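In: Below are the sequence and a predicted model for it; my questions follow.
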Amino acid sequence: MSLPAFAELLERLVFTPGRNAKLALLQQWFAEQPDPDRGIGLAALTGELVFSVAKPGMIRDLVASRTDPELWRLSYDYVGDLAEAVALIWQSRAGVNAPPPTLAEVVEALETTPKAELPALIAGWLDTLDASARLALIKLVAGGLRVGVSARLARVALAEWSGQPVEDIEEVWHGVAVPYEPLFHWLDGRGPRPDPRDAPIFRPLMLAHPLEDADLAALQPQDWRAEWKWDGIRVQLTAGPGGRRIFSRGGEDISNAFPEILDAMTFHGVLDGELLVIRDGTVAPFADLQQRLNRKAVTARMQRDFPAAVRLYDLLFDGHEDLRTQPFDIRRARLEAWFARTAPPLMDVSALIPFDGIEALSAIRDGARAASIEGLMLKRADAPYVAGRVKGLWWKWKRDPLTVDAVLMYAQRGHGKRSSFYSDYTFGVWREDGQLVPIGKAYSGYTDEELLWLDRWIRNNTINRFGPVREVDRGIVFEVAFDAAQLSTRHKSGVALRFPRIARIRRDKPVEEADRLETVMALVETRAS
């Protein structure tokens, strides 16, 4: 598949809002494109294709060498998206008429070309392409493909195209490397189903729906089991003869960031749990866990200062035995027996919470904030472990959010469809000395109409610029909803908000009446055990 064909796919996906229409585009593409390019394109769409050599800074310097640097700076600032700006401003050299590269040629060249020769390589490709294909190339090389295609949607498209159950595709997905040729050979009938054997592959997690009042009223207490909803990150531990891996909720391999957990996985099985920082049996705030996330390696000091552990929820495989079709009560009993027998270090089992009625359970949930816990999980006693979010089997009943009135301080452009709008907002509260200090960043919670209004206001009230960030005049107050306030050394205020989102724009409120830092500090949570 040539880059122009991939560019056409990206363009059609961007301008196709409907889920079914996106599925149809993907199915057509799987059917018509050859190997290995269709697998490379699939990996690019789902975020599995990552290049570490071609940095955005190198691409910016390359473009600046072909045009006036000030014109490039102004153009990039106006457009807001690197790939779009490059696609529009690039001036091809006269006389270049080489054929555009295929995806396979791009991947091979990026993996084998010395770093010093990469600018010339990329410039040569850009010279052969039109604006649409240039955009696709830069998105492919630098990352940032946001066309509304998740890995789950791609797997559903593969299932509908091939006629194979999506659950079967998900079982082998992580056991096949890019460009997925054994997977495609199986799906189009030219080969056997890939067998991961004992490879430590990711099994899709079971997810919960938010519990609404109508759902709560229909619950029969005897049919449900309750657990705390711990404030860490969901992980899957997979270990056996073929190796050990720690996967995040989305299937990302995070093993390198938690080597002590990996060392403790001497068992053969697959477990579902919550990764936390725990000190002397006490769960630390999520901000402590953040110190360990997104790291390729961690030091001994970091392991000592932020000791990781896993609180186990479920047992999916005991050795080779698949327990996912068993009811929750049976899996829970097997988990407790497995833990008593195996006793892996740095792990424990999340306790079940006894309750005799919905009112009692509601009272328990009301105490979650005081205990610095997110809320409750409710699981049907007879529920199998089903991939994805199946309504009526698991509920998450989170505590009510907190709110604070904060002042807009900085704005930055968004990504994808929002790349032309200032849609990411940093907000702060007043300190005793009259200075605003940032406490968080949000990019959700407003309507399209409010986004247009905010974007215009920000452009008209910019007082300073720091690269892509605009500092704005103090004139807008947001009511910000959030799940928790936690101490943070990364913020000048000393505090950060957990899952902040904009509840409403307080056009009625003067900025002088926004909240004070001491108000936010009073909301900082104690640590839970």
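Out: Yep, it's here. All figures in this text were calculated on a predicted structure; none of them were measured in a lab.
In: Only C-alpha atoms from now on, for both contacts and neighbour counts.
Out: Fine.
In: Please tell me how far the spatially most distant residue from the centre of the chain sits from E449.
Out: Distance to the chain centre peaks in the chain at G95, reaching 43.8 Å (criterion: CA atoms, centre = their mean). Distance of G95 to E449, given as CA to CA, to the nearest Å: 47 Å.
In: How about G494?
Out: 33 Å.
In: Then D130?
Out: Relative to E449, and taking CA to CA, D130 is found at 34 Å.
In: let's bring in a second one:
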Amino acid sequence: MQAFSQLLDSLIYTRSRNAKLDLIGAYLKAAPDPDRGWALAALTGDLSLPAVQPSIIRALVSQRVDPVLFGLSYDYVGDLAETAALIWPGADMPDAAPPRLSEVVNELQLLTRAQAPVVMTRLLDRLDANARFALLKLATGGMRVGVSARLAKTAFAEAFALDADDVEEVWHAVAPPYTALFAWAEGTGPRPSPEDAPVFRPFMLAHPLEDRDVDLTDYAAEWKWDGIRVQLVHVGGETRLYSRAGDDITRSFPDVAESYQTPGVVDGELLVRGDVQGGEAASFNALQQRLGRKTVSSAMLSDFPAFVRLYDILFDGPEDLRPQPWTERRIRLETFMSRLDRDRFDLSPLVDVPDFSALEELRLGARDAAIEGLMLKRRDSPYISGRRVGLWYKWKRDPLVADCVMMYAQRGHGKRSSYYSDYTFGCWTENGELLPVGKAYSGFTDEELMMLDRFVRNNTVARFGPVREVEKTLVLEVAFDSIHASKRHKSGLAMRFPRINRIRTDKPAAEADRIETLRRMVR
């Protein structure tokens, strides 16, 4: 546990990507099994310990520390795990050796929520402040140490001189603590095989189109649909539906999974039908009604019927088509489509244009509820995981913008835990009431973050737990991809991917946009 806590501490204070890779790699080579496997699972988000909830941690600390002192400390530090680790008084246990990481994980995996307080108290008493921080991050699942799953996998690959794409290929064929994966990496075991199981394969991704120095005759154009990218896998009589991150979302979309019974692996966009009679795709807001649900009611299935618009095919039965050029895979996909349920699957159509001028005109006019922009795919490109320059490009439509007024702020996470970096903003009704229309935590520089944090601290008018209400005087120009009607929000609107585009210190709050202006942007 001590070595793992030292790794997390070093990662938090390390900015360099290469330095992070070296730190993780050194730990993975030095730590024993299964400790290193559980550490890798924690860094990649593959470790789930649901018995320990943040509310339990708050309650435990409040039993040992004056609740007012804890509240003030938490408000200052901004991170629950860090606050609890620092303020926990511990116990006089001189003979209690710190537990191994695997010991901690094994114990926490078997916990019920009723048992969690007793076990967590005993573990916290056996650890110093750094190890307590690691324990709490591990138990609550909120690592936030500046390491993505991809970076951790890359560190593993580099540490053992493996190809990162090959690691991605076999990753989902093994489970934590990845004993077989480490055996393969160290040459003491075979390469794990994903062939006979419905496992996730890494997606091929696109680079943003930043110039027009590409020959359109070498590329096929198609719409970039505004749903979520998914992969459908049917192997050995089992079907799985995976998100772009590799999360299994089959239970959230049983209607799609049950309709996909043809052996193979396809890549597409998960959408919801708007007009069931016409069969057109609805906005992303409609799809959101079903995202993240563990169980889906019959009413939800009826009101928001899901379908997949197919882009590509990776496997046709057991045959791996990824090495073949896009043109060949497209032909195979069209043939494969004939075996699928047409109510649940269709083919993303190609866009036939003579030149970039015509393509740009199409992109600028693409304000359909389910269209996010355009894709360019090199006709001779194989299907390769990750982003490769020159093969696929995405050309998103220009964002919409609106001038909004900051209303509330919250502290961020990780490196931003000491700053108010999450901002809720609103627009005016015709009666002069300010209603929230969105929330953003990106788009600004570090210098602008300092300025915004200072504004929140100097202009707080009320506190609601971690939320600060501020004076309604600062205008933020907000960029967003689209806006949709929403019954879940008081304003009746929901923004798609809002981010801070500009801080309008030059504009009076009274001149910010009105709700009616945003309603006219709804498609």
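Out: Good, I have the coordinates. If you're wondering where the values come from, they're calculated on a predicted model, not measured in any experiment.
In: ok, back up a step: which one of D130 and E449 of structure 1 is surrounded by more residues?
Out: Per other CA atoms under 10 Å, whichever of D130 of structure 1 and E449 has more neighbours is D130, with 16 against 9.
In: Looking at structure 2, name the residue matched to the more buried one.
Out: The alignment partner of D130 of structure 1 in structure 2, by TM-score structural alignment, is D128.
In: Where does the alignment partner in structure 2 of R456 of structure 1 sit, in terms of helix or strand?
Out: Using TM-score structural alignment as the criterion, R456 of structure 1 maps onto R454 of structure 2. Here R454 of structure 2, judged by DSSP states H and E, is contained in helix 446-458.
In: Toward the C-terminus, what is the element adjacent to that helix?
Out: Following helix 446-458 of structure 2 toward the C-terminus (DSSP H and E): strand 460-464.
In: So what touches that next one?
Out: If you take CA atoms under 8 Å, 6 or more residues apart in numbering as the criterion, strand 460-464 of structure 2 is touched by 468-471.
In: With structure 1 overlaid, how far apart is that strand on average?
Out: By mean CA distance after the TM-score superposition for structure 1, the fitted strand 460-464 of structure 2 averages 1.2 Å away from its aligned residues in structure 1.
In: At the geometric centre of structure 1, which residue do we find?
Out: What sits nearest the mean C-alpha location of structure 1, by CA atoms, centre = their mean, is G250, with 7.1 Å.
In: That one in helix, strand or coil?
Out: Counting by DSSP: H, G, I helix; E, B strand; the rest coil, the backbone at G250 of structure 1 sits in coil.
In: got it, and the one 10 residues further on?
Out: When classified by three-state DSSP, E260 of structure 1 comes out as helix.
In: residues in contact with it?
Out: 303, 308.
In: now do L335 of structure 1
Out: 314-315.
In: quick one: it from H320 of structure 1, how far?
Out: 15 Å.
In: Give the aligned equivalent of the residue nearest to the centre of structure 1 in structure 2.
Out: Aligning on TM-score structural alignment places G250 of structure 1 opposite A245 in structure 2.
In: With A360 of structure 1 instead?
Out: Checking with TM-score structural alignment, A360 of structure 1 has A358 as its match.
In: On the three-state scheme, its match is what?
Out: Three-state assignment for A358 of structure 2 (three-state DSSP): helix.
In: cool, and D33 of structure 2?
Out: coil.
In: which position in structure 1 aligns with it?
Out: Checking TM-score structural alignment: D33 of structure 2 goes with D35.
In: same thing with E477 of structure 2?
Out: Match for E477 of structure 2 (TM-score structural alignment): E479.
In: how distant is stretch 383-390 of structure 1 from the center of its chain?
Out: Offset of stretch 383-390 of structure 1 from its chain centre (CA atoms, centre = their mean, to the nearest Å): 20 Å.
In: what does that stretch rub up against?
Out: Contacts for stretch 383-390 of structure 1 (CA under 8 Å, 6+ apart): 167, 204-209, 316, 324-328, 393.
In: what are the ranges of the helices in the stretch 51-200 of structure 1?
Out: 56-66, 69-79, 82-89, 103-112, 118-128, 131-142, 151-162, 166-173, 181-187 (DSSP state H, counting those that start in this stretch).
In: hey, which of these is tucked in deepest?
Out: helix 131-142 (a mean of 23; mean count of other CA atoms under 10 Å).
In: what's the angle between that helix and helix 82-89?
Out: For helix 131-142 of structure 1 against helix 82-89, the angle by axes from the mean of the first three to the mean of the last three CA atoms, to 10 degrees is 150 degrees.
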